[in-house]
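**Q** Sequence and predicted structure below; questions after.
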Amino acid sequence: MAAADVIVLGGGIVGISTALQLARRGKAVVLVDRGEPGRETSYGNAGLIQREGVVPYGFPQQFGQILRNAMNNRIDSHFHWRALPSVSSFLAKYWWHSNLSRHQLIARAYAPLIEHSISTHNELIEEAGAQALIAKDGWTELFRTPAKRDGELREAERLAQEYGVAFEALSPNDLAAKEPHLSRDFAGALRWEDPWSVKDPLALSQAYVRLFEKLGGKVLKGDARSLSKTTSGWRIVAGEGTVEAKDVVVALGPWSDVVTKPLGYNFLVGVKRGYHMHYAPKGNAVLNGWLLDAERGYLLAPMNQGIRLTTGAEFARRDAPKTPVQLARAEAVARSILPLGERLDKEPWMGARPCTPDMMPVIGRAPRHEGLWFAFGHAHHGLTLGPVTGQVIAEAILGEKTLIDISAYRPERFNA
C-alpha cells in the first residue's frame, strides 16, 4: 500500500492541472486514470484557451433556430433520436437556463474563471517549457452575411465594455491579407485578440504531466470505481497495489458519475460529443490561424498534426458508437473555402464534453463526505479552465483563500 496526500481521479486536462497545482504546493499527489493522460476528451479539442469565452454556449431560444436544429441536418448540432428520452431532462433545464436574463447572470458568475485562464496556463507553460506549443495570435470568426457580421460585432462591443475582452473587426480585404488561401465567401470577420492557441493539445497535457512527475507526482493506472472510504480518508486500487490519501478529487469529466452516483450524488450532467479529423493542405495552401465558420458551425485549426477540422455538438448517449455525420457535412463545406488535401487520420476522432444545464462547472467540496472534492462539467472549456480550476481546488484543499470566489460552482446547487 502506498500513501499520498491527495488522489486525483482523471487524466484529462482538468485532472492533470489539478494534480500539478497540488504538487507545486508541496503535496504528495497520485494521478489515476484508466489509460494514458490526455488521450480522451482533452485530446480532441479545438486547441483554444478562450479568454474571450465569458459567455458559455447556450441552448437556442428562438423558435426558428430550434426548428432548424430539429431538422437534424446541421454541422453545429446533431442528435440521436433514440437518445432523446434519456437526455430530455438535461435539455429542458439547459434551455431554461439559456433564457437571456438567466444566461447573463450565469455569464457574470462564469467570467472570473475565464479571466484567469491565460495567466494560470502561462505559469504552467513557462515552468513546463512548453512555449513552442503556444500561438498568441487570437482566433477568428468568419461571417457569410452582413447581418450575422454586424450582430456579432455588436455583441463583441458589449463584451469588450462589460468584461474587458479585446477584438478586431476585419473587412474582406483584411481577411484576405491574413488568410490568402481562404475563399472570398465571407462578408467580414471578427478576430478575438486575447485568446491563446495550442498547436498540439496532447503534447501540452504531456508537458504538464512531465512537470508533475518532476515535482514528485506519480501517475498510475487504475479504475475509479475501486474508490472506497476509509476511517481516515480514501483508498483506490491503482498500479500494482492500493493508494490511500486524506483527500480525493473527482476530475473524470463525462465519466464522473462512476464515482459520484455510488456515493449518493446525482448531478444532471449531459454530454456533447464532438469529432475531429486532420487534413494535409492541398498544393501550397497555408492556414495561418484558427478559423470558425460561424454560420456553418465548424472550426479549422493549423495543428502540428495537420489542419484539424472540428465539429459542433452531438447529443447522444455518452458511450454510443461513433456517428460522424457532422464531420462529413463540415468537410464538404470546408473544402469549398480552403484547399484541403487527403485525410491524415485512419478514422474520425470522437470525444465527449461534460455539460451541466446551467453551463458552469462543478468545483468544490462534496457536501456529505469529508475529503471528497469535485472538478468536472467544464463543457467546451476544459482546456481553457484546467489550470485555474486546479489552482482553486488546490487552494481550497490547503485551506487557503482561493484565487476567486468559487461558491457559484458549488456541488450543492445539484445536491443539497
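**A** Good, I have the coordinates.
**Q** C-alpha from now on. contacts and neighbour counts both.
**A** Noted.
**Q** residue ranges for the helices of the stretch 101-250 of the chain, please.
**A** Using DSSP state H, counting those that start in this stretch, the helices of the stretch 101-250 of the chain run over residues 117-128, 146-163, 172-178, 201-214.
**Q** A further structure is provided below for comparison with the first:
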Amino acid sequence: MIADAIVLGAGIIGVSTALQLARRGKSVVLVDRRGPGEETSYGNAGLIQREGVVPYGFPQQFGMIFRYALNNRIDAHYHWRAIPRVTSFLAKYWWNSNLSRHQMIARAYAPLIEHSISTHNELIEEAGAQDLIVKQGWTEVFRTSAKRDGELKEAFRLREEYGVSFRELTPVDIAEQEPSLSRDFVGGLKWEDPWSVRDPYALTMAYLRLFEKLGGRFLRGDAKRLSQTASGWRIVAGEGIVDAKDVVVALGPWSDTVTKPLGYRFLVGVKRGYHMHYGTEGGAKLNGWTMDAERGYFLAPMKQGIRLTTGAEFALRDAPKTPVQLDRAEDVARTVFPLGQRLDSDPWMGARPCTPDMMPVIGKAPRHKGLWFGFGHAHHGLTLGPVTGQVLAEAIVGETPLIDISAYRPERFGA
C-alpha cells in the first residue's frame, strides 16, 4: 500500500493528526497495536481545558514536597522502586517549575490552549458528535478559605493575562448547582470556557469514523516494525506493507519505542492515573464536572456512570497497577457525594507522557527527512488533540501553521 503519510499511535493525538491530514487531501494510514482510543485517551476526566494555560508544575515549597514525600495523598503517589529511574526527569521538572520559568513556559504553552475549543469544534461538527459535548465549564470546590482565596487570586491573574473566564461561587451557589453535594465547601470557582466530554473514547471514535469517511485507513501493527527507505518510511501493518513519504510518531508514553532506535533521546516521564465508574444512591445526580481541590480528585458525570479520577502516580510506565489513590479518593468522595456501587470490574489505568518543561514535542525530527513528532501532552492530551493535529498537518503539507510551533520543537532537548 502506498500512502502520503503514516501516523503511529491511535490515541486522540494520533487520530486527530491523521484526520487533519485527511482533511487536507492526504492519503493516510493510522497504525496502532491496539484499537483506537483504548489507551490513555480512554480514561481521562473528559475536559477540553481552555482555561488550562498554565501547565501543572512540580511543587516548589519544601513543606509541600515533604508532605508529598509521605506518599499518602490522593493527588500524587509514587513507587519507591521507580525513583532512581525518574530522578533526572523529576529534577528538571522541579527546576522548570520555579516561578519565573513556569510563567515563561505558560506564555509559550498558551497559544496551543487558546485554540483548543475552536479546533475541537470544527471536528465535532464535521463528525456529528455534538451529543457528546457539554458546554457548561467545570467547577473547583474548596474546603478552606485560604485555598479559595489563593485560587481566586490566580484566576484573576489568568483572566487579565490570558482572557479566561470564571465565576466565583458561594456555598449557596454550590448548593444550587449541585444539590446532591455535601455542604463541606466554603466556596468554589466555575471555569466557564472549557467544554466537557460525556465519553472521551466515543469522541475519539467519532473522529476516527470521520477520518475513515475521508478515505483514511486504520490498521493494527507494531510501531517497532517501522523502517526508513530510500523514498520515505515503511511499516508492516495489517496483512501487508505500507510505504509513505512522511511518518508521524504520536505514541504518547510509548513514543520511545520508535525515537530511541532512531537515535533520539527525549527525557519523558510518566504520570499514571486511575478511574472507576459508580452508580448513585437515593436518586442523587451530579450535574457537572467537579473537583475537590484540596483532596485532588475529580467527579465527572459520564455516560458510563460517575467517573472518579485520581491525580498523578509517578511509576515506571509498565509497572503493575497500584490503585491506592483510587481507594483513598473513593473514601473521601463518598463523604461528599452519595456514590453507589462500583460499576467496573477493575480500576482503569492510563499513562500520561510528560516532558520536564511541561510542553509537548511537536515538529519535524532534525536528522531524518519525513519524520515528525507529536507526543508529550501530559494532562492535556484530549484538550490538545485537534490543535496538535492541525499544526502538524499544516507543517507536513507545507502550509503556515495556525500558531508558531517553534517552542515545542524536538531540538530543545538536544535531540
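**A** Thanks, I have it. Note that the coordinates shown come from a computational prediction; the quantities given were computed from them, not determined experimentally.
**Q** one step back: which one of the helices of the stretch 101-250 of structure 1 is the most hemmed in?
**A** helix 201-214 (a mean of 21; mean count of other C-alpha atoms under 10 Å).
**Q** mean shift of it relative to structure 2?
**A** Compared with structure 2 after fitting, helix 201-214 of structure 1 has a mean deviation of 0.3 Å; criterion: mean C-alpha distance after the TM-score superposition for structure 1.
**Q** and that helix, how far from the chain's centre?
**A** In terms of C-alpha atoms, centre = their mean, to the nearest Å, the centre of helix 201-214 of structure 1 is found 17 Å from the chain centre.
**Q** Point out the other helices and strands that it packs with.
**A** Identification of packing neighbours for helix 201-214 of structure 1 by 3 or more C-alpha pairs under 8 Å, 6 or more residues apart in numbering; DSSP states H and E yields helix 13-24, helix 117-128.
**Q** Save those as JSON lines, and put in distance to Gly53 of structure 1 too.
**A** As requested, those are exported to JSON lines (distance: least, C-alpha to C-alpha, whole Å):
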{"stretch": "helix 13-24", "distance to Gly53 of structure 1": "17"}
{"stretch": "helix 117-128", "distance to Gly53 of structure 1": "10"}
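**Q** And those helices: which comes nearest Tyr94 of structure 1?
**A** helix 13-24 (22.7 Å; C-alpha to C-alpha).
**Q** how close does the residue of structure 2 positioned farthest from its centre get to Gly370 of structure 2?
**A** Residue farthest from the centre of structure 2, counting by C-alpha atoms, centre = their mean, is Ala230 at 35.4 Å. Per C-alpha to C-alpha, to the nearest Å, Ala230 of structure 2 is found 11 Å from Gly370 of structure 2.
**Q** Also Val332 of structure 2?
**A** Applying C-alpha to C-alpha, the value for Val332 of structure 2 to Gly370 of structure 2 is 50 Å.
**Q** Tell me which of the two has more neighbours.
**A** Taking other C-alpha atoms under 10 Å, Val332 of structure 2 and Gly370 do not tie; Gly370 has more neighbours (19 against 15).
**Q** which residue in structure 1 lines up with the more buried one?
**A** Aligning on TM-score structural alignment places Gly370 of structure 2 opposite Gly371 in structure 1.
**Q** need the contact list for the nearest residue to that match once chain neighbours are set aside.
**A** Excluding the flanking residues, the one nearest Gly371 of structure 1 by C-alpha to C-alpha, 6 or more residues apart in numbering is Asp247, at 4.3 Å. By C-alpha atoms under 8 Å, 6 or more residues apart in numbering, the contact set of Asp247 of structure 1 is 5-7, 233-234, 370-373, 397.
**Q** and Arg84 of structure 1, that one's in a strand?
**A** Small correction: residue 84 of structure 1 is Leu, not Arg. No: counting by DSSP: H, G, I helix; E, B strand; the rest coil, Leu84 of structure 1 falls outside a strand, being helix.
**Q** Nearest residue to it in space, please, no chain neighbours.
**A** That would be Ala316: by C-alpha to C-alpha, 6+ apart, it lies 7.6 Å from Leu84 of structure 1.
**Q** what's the neighbour count on that neighbour?
**A** Neighbour number of Ala316 of structure 1 under other C-alpha under 10 Å is 24.
**Q** again, but for the one 4 residues further on
**A** When neighbours are defined as other C-alpha under 10 Å, Ala320 of structure 1 has 9 of them.
**Q** does it sit in a helix or strand, and which one?
**A** Under DSSP states H and E, no helix or strand contains Ala320 of structure 1.
**Q** Tell me how far it lies from Lys218 of structure 1.
**A** Distance from Ala320 of structure 1 to Lys218 of structure 1, by C-alpha to C-alpha: 32 Å.
**Q** Pro201 of structure 1 too?
**A** As defined by C-alpha to C-alpha, Pro201 of structure 1 lies at a distance of 21 Å from Lys218 of structure 1.
**Q** got a list of what Phe90 of structure 1 touches?
**A** Residues near Phe90 of structure 1 by C-alpha under 8 Å, 6+ apart: 268-270, 356-357.
**Q** Among those residues, which lie within helices?
**A** Among those, DSSP state H puts none in helices.
**Q** just curious, which of those is nearest to Gln65 of structure 1?
**A** Pro357 (18.9 Å).
**Q** okay, now the closest one: neighbour count?
**A** Pro357 of structure 1 is flanked by 23 other residues according to other C-alpha under 10 Å.
**Q** Surely it is in contact with Phe267?
**A** No: look at Pro357 of structure 1 against Phe267 with C-alpha atoms under 8 Å: they stay out of range, at 9.9 Å.
**Q** circling back to that earlier point, out of the helices and strands packed on helix 201-214 of structure 1, nearest to Arg184 of structure 1?
**A** Here helix 117-128 is closest among these (C-alpha to C-alpha), at 32.5 Å.
**Q** what's the mean distance for that closest one versus structure 2?
**A** Mean deviation for helix 117-128 of structure 1: 0.1 Å (mean C-alpha distance after the TM-score superposition for structure 1).
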